[in-house]
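Trainee: any chance you can model this:
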Amino acid sequence: MDLGADRRGVDMGPSAIRYAGVKKRLEMIGYEVEDKGDLKVATRESESIVYPNLKYLKQIVDVNRALAIVVEQEVNKGRFPLILGGDHSIAIGTIAGMAKRKKDLGVIWFDAHGDLNTAETTPSGNVHGMSLAVSLGIGHPDLTGIGGLDPKIKPEHVVIIGARELDRGEKELIKRIGLKVFTMHEIDRLGMPRVMEEALSIVGKGTDGMHLSLDLDGLDPHDAPGVGTPVIGGITYRESHLAMEMIAEANILSSAEFVEVNPILDIQNKTAKVAVALMSSAFGDKLL
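Mentor: Down below sits the predicted model:
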């Protein structure tokens, strides 16, 4: 999927992650992995923008409806859904599918951005900047209604980690609904161990599972150059591994997605390799 973003290339992210050896890496640490393949996504060249402040709305709704169904089906089989992106608008479908099985889902959202815009506040019209708001039941009804549940998650069960570029409307929404956000200021000041301890305490309280939504632009562009919207001053490679290791130790992870890998902007598939390494840590891989 690249319909939710302006910059082209993230539609090739899943292929780059596969090429970086995600299946083999997870199998090496003891997991049985089935690659379900890609969902069908319309190309920009065959579609047109109807709503400038909700670009490719219908097409994004169609893909996320399909994704929600697949995610729910896999959870019903007792499997762990790991979703590869693609732009961050796919989180709408992932969380919609998980919400059918987890009534009080906790969410850790690693991202440089809040993804809390709506059609009224968006400066770009890109839906990948609205996916968390949609999951909270805030936004266009065609998006919030995917999966039949609205909202999918509660503000008190959500934590954003790594934010360093928030739009005005997002800041206002964060304050209004009381969403917990650990910006880079808090990470620098408190350190990643304390941030993760507090985050895991929040998403683990009164919840029946935890979803990890990791946008690779949450990392510093030095470590993850191949992303659509890079912002300097992000989480370091080592800090991100520590965060994933602490998630694995908490043993509450029930689904995950890794998004916004853009091979066109990458250097020798570096960002996809980082994504695979982080997945491995989140799934319990250790040095010793």
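
Trainee: please count neighbours and contacts with C-alpha atoms only from this point.
Mentor: Will do.

Trainee: who's in contact with residue 97?
Mentor: Residue 97 sits next to 67, 68, 69, 70, 71, 72, 147 when contact means CA atoms under 8 Å, 6 or more residues apart in numbering.

Trainee: one more pass at 7 Å, please.
Mentor: Shown in contact with residue 97 (CA atoms under 7 Å, 6 or more residues apart in numbering): 68, 69, 71, 72, 147.

Trainee: how about the fourth one, nearest residue that isn't a chain neighbour?
Mentor: The reference is to residue 72. Spatial nearest neighbour of residue 72, chain neighbours left out: residue 97 (4.7 Å); criterion: CA to CA, 6 or more residues apart in numbering.

Trainee: where exactly do the strands run in this structure?
Mentor: In the chain, strands defined by DSSP state E lie at 82-84, 105-110, 158-163, 180-183, 209-215, 253-259, listed in chain order.

Trainee: which residues are in contact with stretch 279-287?
Mentor: 25, 26, 29, 241, 244, 245, 247, 248.

Trainee: make it 6 Å
Mentor: Outside stretch 279-287, the residues that touch it by CA atoms under 6 Å, 6 or more residues apart in numbering are 244, 245, 248.

Trainee: distance from stretch 255-267 to the middle of the chain?
Mentor: Remark: stretch 255-267 is offset 10 Å from the chain centroid, using CA atoms, centre = their mean, to the nearest Å.

Trainee: I misspoke; the intended subject was stretch 93-106.
Mentor: 13 Å.

Trainee: got it, and stretch 229-240?
Mentor: 15 Å.

Trainee: for it, buried residues please.
Mentor: Neighbour counts over stretch 229-240 (16 or more other CA atoms under 10 Å) mark 229, 230, 231, 234, 235, 236, 237, 239, 240 as buried.

Trainee: before we move on, what about stretch 142-151?
Mentor: 143, 144, 145, 146, 147, 149, 150, 151.

Trainee: what do you get for stretch 202-213?
Mentor: Using 16+ other CA under 10 Å as the test for burial, stretch 202-213 gives 202, 203, 204, 207, 208, 209, 210, 211, 212, 213.

Trainee: count the neighbours of the closest residue to residue 74 other than its chain neighbours for me.
Mentor: Nearest-residue entry for residue 74: residue 81, 6.5 Å, with adjacent residues in sequence omitted and distances by CA to CA, 6+ apart. If you count neighbours by other CA atoms under 10 Å, residue 81 ends up with 20.

Trainee: and this one, please, so the two structures can be compared:
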Amino acid sequence: MTSHPSSHRAAGGVSLIGVPTDVGAGSLGARMGPEALRVAGIAQAIAQFGLDVKDCGNLSGPANPGQPAVNGFRHLPEVVQWNQTLHDAMYAELSAGRLPIMLGGDHCLGIGSISAVARHCRDTGKKLRVLWFDAHADFNTATLTPSGNIHGMPVACLCGHGPQELIEIGGHVPAIKPKDIRQIGIRSVDEGEKRLVHDMGIEVFDMRYIDEMGMRHAMELALALIDSNTHLHVSLDVDFLDPTIAPGVGTTVRGGPTYREAQLCMEMIADTGRLASLDVVELNPALDERNRTAELAVDLIESLFGKSTLMRKA
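Mentor: All right, here's what the predicted structure looks like:
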């Protein structure tokens, strides 16, 4: 295996931030995700590229109260608290010139993470591109949601559709514009959500598109127009992957990308040299088999940081 260190922007070092909560999810267990990723060797996998890896440990926040939804939201006060704490931690690492990796936790944490990245981009005058790898569009609102679980709402909240205390976390509403985000691997969207995603004009490369056009074409479009002034953020929900290779998630959806398709996504991102922050979310070790989903996630992250089979010609 060989790597090309020029393929990422982590010269200032990489910071791991564990966020052990499943407060936004329907099933318990994602709170154990950060530890599973550590056990699978995430720090060592990144350090092999000669990068300084700092494990910031786990953030702390309220326990999961296990309550039903109130006005369309489950656990809103707890979700707000976790996301505010995460926003502050991510923003501090970005401000220090480091590449933060958020180890989730469920995907409601994308609100705190990406609002911090968006704030950093406003500070530095950078363009933002978010690649959202997920089986779900995560664009539910209180009126649309079947469950009230906020891990189904982060993209809506980031685009300004959500409770005031969540949409304001980064200090700017909306935190991101719909044109900043590309969704890849989508194959489960609730009825009301379909209309909203369409109306907002979010660019979605769903599984049918990937089946018809190929993953390479989808990724070329998702990465189009990225330049040296672009901050590239990857939000990787492990349910993006087909459950036959990644069983350790609470919301499996059949028909996801294969191992090779997922690797290609990561390799093409590495080739841009623009990766500047990362979320790894929805890993649920309670549903996994011998930590294989965490090990697969770490394998993909290695590719994201530039692992390749052969020396590539520049």
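
Trainee: overlay them and tell me the TM-score.
Mentor: Here the TM-score for the pair of chains, by TM-score structural alignment, normalised by the length of the first structure, is 0.96; 286 aligned residues with a CA RMSD of 1.5 Å.

Trainee: how about the helices in the first structure?
Mentor: 13-19, 22-28, 57-76, 91-99, 131-135, 141-144, 168-177, 184-190, 192-203, 237-250, 270-282 (DSSP state H).

Trainee: please identify the deepest-packed of those.
Mentor: helix 91-99 (a mean of 29; mean count of other CA atoms under 10 Å).

Trainee: what range in the second structure does that one sit on?
Mentor: Alignment of helix 91-99 of the first structure against the second structure: residues 110-118, by TM-score structural alignment.

Trainee: and stretch 111-126 of the first structure, by the same measure?
Mentor: Mapped onto the second structure using TM-score structural alignment, stretch 111-126 of the first structure spans residues 134-149.

Trainee: identify each buried residue in the matching stretch, please.
Mentor: 134-142, 144-145, 147-149.

Trainee: repeat for stretch 233-249 of the second structure
Mentor: Neighbour-count burial for stretch 233-249 of the second structure [16+ other CA under 10 Å]: 233-243, 246-249.

Trainee: ok, of these, which one's closest to residue 3 of the second structure?
Mentor: residue 234 (19.8 Å; CA to CA).

Trainee: which residue in the first structure lines up with that closest one?
Mentor: Residue 234 of the second structure maps onto residue 212 in the first structure, with residues paired by TM-score structural alignment.

Trainee: give the contact list for the nearest residue to that match once chain neighbours are set aside.
Mentor: Among residues not flanking residue 212 of the first structure along the chain, residue 256 sits closest, at 4.5 Å (CA to CA, 6+ apart). Contacts for residue 256 of the first structure (CA under 6 Å, 6+ apart) come out as 82, 211, 212, 213.

Trainee: now tabulate those residues in JSON lines and tack on distance to residue 53 of the first structure.
Mentor: JSON lines is the format used below for those (distance: CA to CA, whole Å):
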{"residue": "82", "distance to residue 53 of the first structure": "30"}
{"residue": "211", "distance to residue 53 of the first structure": "28"}
{"residue": "212", "distance to residue 53 of the first structure": "27"}
{"residue": "213", "distance to residue 53 of the first structure": "24"}
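
Trainee: for residue 141 of the first structure, see how far away the closest residue to residue 220 of the first structure other than its chain neighbours is.
Mentor: Excluding its sequence neighbours, the residue lying closest to residue 220 of the first structure (CA to CA, 6+ apart) is residue 234, at 3.8 Å. Per CA to CA, to the nearest Å, residue 234 of the first structure is found 33 Å from residue 141 of the first structure.

Trainee: check residue 170 of the first structure too.
Mentor: 19 Å.

Trainee: what's the neighbour count on the nearest residue to residue 87 of the first structure once chain neighbours are set aside?
Mentor: Sequence neighbours aside, residue 260 is the residue nearest to residue 87 of the first structure in space, at 4.8 Å (criterion: CA to CA, 6+ apart). Counted with other CA under 10 Å, the neighbours of residue 260 of the first structure add up to 32.

Trainee: and residue 122 of the second structure, by the same measure?
Mentor: When neighbours are counted by other CA under 10 Å, residue 122 of the second structure registers 14.

Trainee: how about the helices of the first structure in JSON lines, adding distance to residue 2 of the first structure?
Mentor: Shown next, in JSON lines, are the helices of the first structure (distance: least, CA to CA, whole Å):
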{"stretch": "helix 13-19", "distance to residue 2 of the first structure": "9"}
{"stretch": "helix 22-28", "distance to residue 2 of the first structure": "21"}
{"stretch": "helix 57-76", "distance to residue 2 of the first structure": "9"}
{"stretch": "helix 91-99", "distance to residue 2 of the first structure": "13"}
{"stretch": "helix 131-135", "distance to residue 2 of the first structure": "14"}
{"stretch": "helix 141-144", "distance to residue 2 of the first structure": "17"}
{"stretch": "helix 168-177", "distance to residue 2 of the first structure": "22"}
{"stretch": "helix 184-190", "distance to residue 2 of the first structure": "27"}
{"stretch": "helix 192-203", "distance to residue 2 of the first structure": "29"}
{"stretch": "helix 237-250", "distance to residue 2 of the first structure": "25"}
{"stretch": "helix 270-282", "distance to residue 2 of the first structure": "16"}
